[in-house]
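In: Kindly generate the corresponding structure for this input.
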Amino acid sequence: MGVQVRPATRTDVPALSTTLGRAFFDDPVMCWMLPDARVRRRRLHRLFESLTRHHHLSRGGVEVATASDGIGAAALWDPPGQWRQTRAEEWRALPSLLWSFGASLRRGSIVEELMKAAHPEEPHWYLAVIGSDPDVRGTGFGQALMRSRLDRCDDEHAPAYLESSNPVNVPYYQRFGFEITGEIPLPGGGPSLVPMWRRPR
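Out: Predicted coordinates for the structure are as follows:
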């Protein structure tokens, strides 16, 4: 059986969070936010669990790509006009974020504020996170997820937006029609996020 894409359910959250934690372990921005590799390995999945449970899942845009071995990749999308967290969502997520970041919480807040400031106002589908487990990377899981939601964008003639936290992935997103719109540098010589926009089709 090949790769199958389906909407995520609440029972998928632990597994998809583990997959995303593994996917982003070596990500430049995650390494900047959580520089201790041991801490990152233990806690990064909790960050994705919190984001999924307290924001993205309720928006209906979370999808997983599965095969016989389980969830190989996940994508956290927000529909047009729904990318901002509500104050209630922020409060519910805070305990998990404190546990995930600890002393690095300030760095996480800096990244969040810079991303908010650069976020386009025009209604769009927002790809907040997409990642494949390193064990299946390059075997079509991420591509299946991208195609699933971008097909819907095209059906709705809606634009899409993302920030690439790893420059290596920029050409990959360009193949799906995303275009670079600027740069979001992190302070103190940190890495940059690359905002990318896909025009409606």
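In: From now on I want contacts and neighbour counts done on CA atoms only, so please keep to that.
Out: Fine.
In: Which parts of this structure are helices?
Out: 13-23, 28-33, 37-51, 57-59, 87-101, 105-118, 141-156, 170-175 (DSSP state H).
In: Same list, these, but as TSV with mean neighbour count please.
Out: Formatted as TSV, the helices of the chain follow (neighbours: other Cα atoms under 10 Å):
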stretch	mean neighbour count
helix 13-23	22
helix 28-33	19
helix 37-51	19
helix 57-59	16
helix 87-101	16
helix 105-118	14
helix 141-156	17
helix 170-175	14
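In: another one to check against the first:
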Amino acid sequence: MVPTLTAPAYRLGVGDLGWATALLAEACVDHPVLRHCCPEPAAAGQKAWLLGRLLRFGLRYGRVYANAERTALAVWLGPGQLAASWWQLLRVGVLPSALWRLSWSCWRRVQHYLAATAWLRHQSMASPGHHYLLALAVRPSQRGRGLGRRLLHATLALSQATAATACYAETQVPEQLPFYQRLGFQLTGQCPAGPGAPWLTTWGLMRAAPPQ
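Out: Next up is the predicted model:
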């Protein structure tokens, strides 16, 4: 029997890109990674563009889910789809458009951040066969109601039912660590986000695979 999502949640498609990108931009406007990568006068446009590429990447190489009210969404990559190769970045429109959508310094910060998180994920996981929570976002006006927890719990159940492997997540907000730990994630390591950002730390967390 094919497992289904715990209601209320559903899988997004390309037709959902517009409102989903707007939700992600609203939820992540003050995220420390975006503040670090996009500190320039054109930051708002750069942030929105980067988040749109993140969603396109999730739709093409993973799965994007939202709750029925469209106030929370989760972006997952599955086993075997965990590395952003140059070909993948080209297919979702990151390259070569990043060269004119972003400043050179912004693009370099993004590259350093991606390299640092890839290193931390490699150090944290014993094998590449794991699910990766690329993003979890809740509309700011709806936070504190358990929407992110319910959506994450539902998508965790689906991911680990279809492929009984570990799940990996990361955060740059220390106040979020207890949230993930209450859902069964354990801290596996940490690292700086890249050169020039000693104040910005990424924490890696892993949720063990369910018993066979």
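In: At the geometric centre of the first structure, which residue sits there?
Out: Val129 (0.9 Å; Cα atoms, centre = their mean).
In: so it touches Ala75, yeah?
Out: Yes. Val129 of the first structure lies in contact with Ala75 (Cα atoms under 8 Å); the separation is 5.6 Å.
In: residue in the first structure matching His112 of the second structure?
Out: Counting by TM-score structural alignment, His112 of the second structure lines up with Ile110 in the first structure.
In: Please give me every residue in contact with that match.
Out: Ile110 of the first structure makes contact with no residue, according to Cα atoms under 8 Å, 6 or more residues apart in numbering.
In: mind running it again at 10 Å?
Out: 33, 116, 186-187 (Cα atoms under 10 Å, 6 or more residues apart in numbering).
In: quick one: which of the residues you listed is nearest Phe178 of the first structure?
Out: Lys116 (19.1 Å; Cα to Cα).
In: For the closest one, list the residues it contacts.
Out: Lys116 of the first structure neighbours (Cα under 10 Å, 6+ apart): 83-84, 110.
In: Kindly reformat those as CSV containing distance to Ala160 of the first structure.
Out: As requested, the contacts of Lys116 of the first structure are exported to CSV (distance: Cα to Cα, whole Å):
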residue, distance to Ala160 of the first structure
Trp83, 12
Arg84, 15
Ile110, 24
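In: picking that back up, mutual contacts of Val129 and Ala75 of the first structure, please.
Out: The contact lists of Val129 of the first structure and Ala75 share 20, 52, 56, 62, where a contact means Cα under 10 Å, 6+ apart.
In: Out of these, the closest to Arg38 of the first structure would be?
Out: Scanning these for proximity to Arg38 of the first structure, where the rule is Cα to Cα, the winner is Leu20, at 16.3 Å.
In: right, and that closest one touches Arg137 too?
Out: No. The pair Leu20 of the first structure / Arg137 is not scored as a contact, 11.9 Å apart, by Cα atoms under 10 Å.
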